[in-house]
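Asker: structure of the sequence below:
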Amino acid sequence: MLIVFERIWATGAIVVLFAATVTGRIGEHSFCSETKECLLFDVVCAGSDYEVRHYDAAKWVTTEVESMFRDVAVTRAFRKLFKYITGENEAGAKIEMTAPVITKVKEGSNMWDTSVYVLSFLLPSDFQAQPPKPTDPSVYLTELPDMNVYVKSFGGWMISMVATRQTQSLKTALDKAQATYETDYHYEVGYNSPMKILNRHNEVWYIVKGQPVCPTGE
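Answerer: Here you go, the predicted model:
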């Protein structure tokens, strides 16, 4: 088991906006190959099956789309949030992209079931304290609290079948370790734009409940 205490920054597949201010933190890391700012975290511990991270509270801009198909929902939601950062807000402000972009996915949805997918962009540091209000009523500001997260990283493209497989792999590892985590939903996390073909970085997250359980393997 590798235990590390260092600051790290992430980047994502559909990218999210993050910023460091009073609560949130932003910076650079190797994941952040396409954005100036990324969401900063502390690595609590890491192994071959998963790692445990700590995130400070941070503000995001969020929207929801209902669909039978994850990839369709994510595309529609991304377009809404992109309009927000390109000026569809009360200040008319242009807001830079950051990474990662996160999608909250309900657990237990079956193929062909309609589900609500919640997509969020992290707000950059200049907008963490006072983000402009969206003009689209289906877009809203949120704040994720200070939290510990179980993380599994993987390359390639964050498409529905791949995300499902990687999520199940993380869930299996956590159950084997007898870890407790939020079972109603998980997050699918992207760090790269569609323009990036090679060396992509994606993650799936489960929120830790209680004390985090570190992996036993290197």
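
Asker: okay, CA-based contacts and neighbour counts for the rest of this
Answerer: Noted.

Asker: measure the residue nearest the centre of the chain to Ala10 for me?
Answerer: The centroid of the chain falls nearest to Ile102 when counting by C-alpha atoms, centre = their mean (3.0 Å). For Ile102, the distance to Ala10 equals 11 Å [C-alpha to C-alpha, to the nearest Å].

Asker: and Phe121, by the same measure?
Answerer: Taking C-alpha to C-alpha as the measure, Phe121 and Ala10 are separated by 13 Å.

Asker: check Thr75 too.
Answerer: For Thr75, the distance to Ala10 - C-alpha to C-alpha - is 21 Å.

Asker: tell me which of these two has more neighbours.
Answerer: Ala10 (30 against 13; other C-alpha atoms under 10 Å).

Asker: just to check, that one is in contact with Cys38?
Answerer: Yes. Between Ala10 and Cys38 a contact is recorded at 5.3 Å, counting by C-alpha atoms under 8 Å.

Asker: hang on, Phe5 in a strand?
Answerer: No. The assignment for Phe5 (DSSP: H, G, I helix; E, B strand; the rest coil) gives coil, which keeps it out of a strand.

Asker: now do the contacts for it.
Answerer: With contact taken as C-alpha atoms under 8 Å, 6 or more residues apart in numbering, Phe5 is in contact with Asp42, Val43, Val44.

Asker: wasn't the first one part of a helix?
Answerer: No. Asp42 sits outside any helix when classified using three-state DSSP, being strand.

Asker: for it, give its distance to Val74.
Answerer: Between Asp42 and Val74 the computed distance is 28 Å (C-alpha to C-alpha).

Asker: now the other sequence, so there's something to compare against:
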Amino acid sequence: MAEEHRHKGYEMPPYTVESVTDGVELRRYGAHVVAEVTVEGDRSAAIGRGFRALAGYIFGGNAEGEKIAMTVPVEQTPAAAGGWTVRFTMPAAYGVDDLPRPRDARVRLVQVAPDRQAVVTFTGLPVTADLETRAAKLRDWIAARGMTITAGPHFQFYDAPMTLPWKRRNEVAFTVE
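Answerer: A predicted model of the protein is given here:
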């Protein structure tokens, strides 16, 4: 059974840690619901545009004008057709059918199936070159253990932009089998 986790009081998707080796956590995530949007542009511009669209949804930009609690992390993954998919996890109390419909047609509500991820956590500013370097090292770590990557990299950000770099929590993850 996946465990509840929080970061600075904010709800996170449920997961259990299978193992920790060389600073890499293997996690099993439970099913959860996300709101997501796919946006064009480079990574830093796309996270800003995606965040604004999703924040609009949870801060009342939906059919009922309902406010939905903020959760963490904000996740960013390269999109299949180019651009980036940005995700907010919805609070566990909601199923896809319980959430208010987005007013912004770009925002999709998606049920995410349980999965297994290899995750590296680090502090600092999430600059693209550093994220790519960490993703390459994690990809090598995964390959060396004979696992198969099925999705990712997922870049996950837990703190507000004004948070001091050494107090930030960031992650690079891949979905693995």
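
Asker: got a TM-score for the pair?
Answerer: Overlay of the two chains. TM-score (TM-score structural alignment, normalised by the length of structure 2): 0.90; 175 aligned residues with a C-alpha RMSD of 2.0 Å.

Asker: quick check: neighbours shared by Phe121 and Ala10 of structure 1?
Answerer: By C-alpha under 8 Å, 6+ apart, Phe121 of structure 1 and Ala10 have these common neighbours: Ala99, Pro100.

Asker: tally of neighbours for the residue in structure 2 that Val101 of structure 1 lines up against?
Answerer: Counting by TM-score structural alignment, Val101 of structure 1 lines up with Val74 in structure 2. By other C-alpha under 10 Å, 23 other residues sit near Val74 of structure 2.

Asker: Asp98 of structure 2 now?
Answerer: Asp98 of structure 2 has 8 neighbouring residues, counting by other C-alpha under 10 Å.

Asker: for it, give its distance to Leu109 of structure 2.
Answerer: Asp98 of structure 2 sits at a distance of 10 Å from Leu109 of structure 2 (criterion: C-alpha to C-alpha).

Asker: hey, where'd the strands end up in structure 1?
Answerer: Under the criterion DSSP state E, structure 1 contains strands at 7-10, 26-27, 38-46, 51-55, 58-67, 101-106, 115-122, 139-144, 147-154, 185-190, 202-207.

Asker: need these in TSV (columns: distance to Arg79 of structure 1).
Answerer: Formatted as TSV, the strands of structure 1 follow (distance: least, C-alpha to C-alpha, whole Å):
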stretch	distance to Arg79 of structure 1
strand 7-10	22
strand 26-27	24
strand 38-46	20
strand 51-55	26
strand 58-67	10
strand 101-106	12
strand 115-122	10
strand 139-144	11
strand 147-154	25
strand 185-190	15
strand 202-207	20
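
Asker: pull out the buried positions in stretch 115-130 of structure 1.
Answerer: 115-125, 127-129 (16 or more other C-alpha atoms under 10 Å).

Asker: over to stretch 130-149 of structure 2?
Answerer: Applying a neighbour-count criterion of 16+ other C-alpha under 10 Å, one finds Leu131, Arg134, Ala135, Leu138, Arg139, Trp141, Ile142, Ile149 buried in stretch 130-149 of structure 2.

Asker: onto which residues of structure 1 does that stretch map?
Answerer: Mapped onto structure 1 using TM-score structural alignment, stretch 130-149 of structure 2 spans residues 162-181.

Asker: OK, contacts around the residue located most distally from the centre of structure 2?
Answerer: Farthest-out residue of structure 2 from its mean C-alpha position, per C-alpha atoms, centre = their mean: Glu64, at 25.3 Å. If you count contacts by C-alpha under 8 Å, 6+ apart, Glu64 of structure 2 has them with Pro100, Arg101.

Asker: try it again at 7 Å.
Answerer: By C-alpha atoms under 7 Å, 6 or more residues apart in numbering, the residues touching Glu64 of structure 2 are Pro100.

Asker: which residue lines up with it in structure 1?
Answerer: In structure 1, Glu64 of structure 2 lands on Ala91 (TM-score structural alignment).

Asker: so what's the counterpart of Pro132 of structure 1 in structure 2 up against?
Answerer: Using TM-score structural alignment, the equivalent of Pro132 of structure 1 in structure 2 is Pro100. By C-alpha under 7 Å, 6+ apart, the residues touching Pro100 of structure 2 are Asn62, Ala63, Glu64.

Asker: got these as JSON lines, with distance to Arg43 of structure 2 columns?
Answerer: JSON lines is the format used below for the contacts of Pro100 of structure 2 (distance: C-alpha to C-alpha, whole Å):
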{"residue": "Asn62", "distance to Arg43 of structure 2": "26"}
{"residue": "Ala63", "distance to Arg43 of structure 2": "30"}
{"residue": "Glu64", "distance to Arg43 of structure 2": "31"}
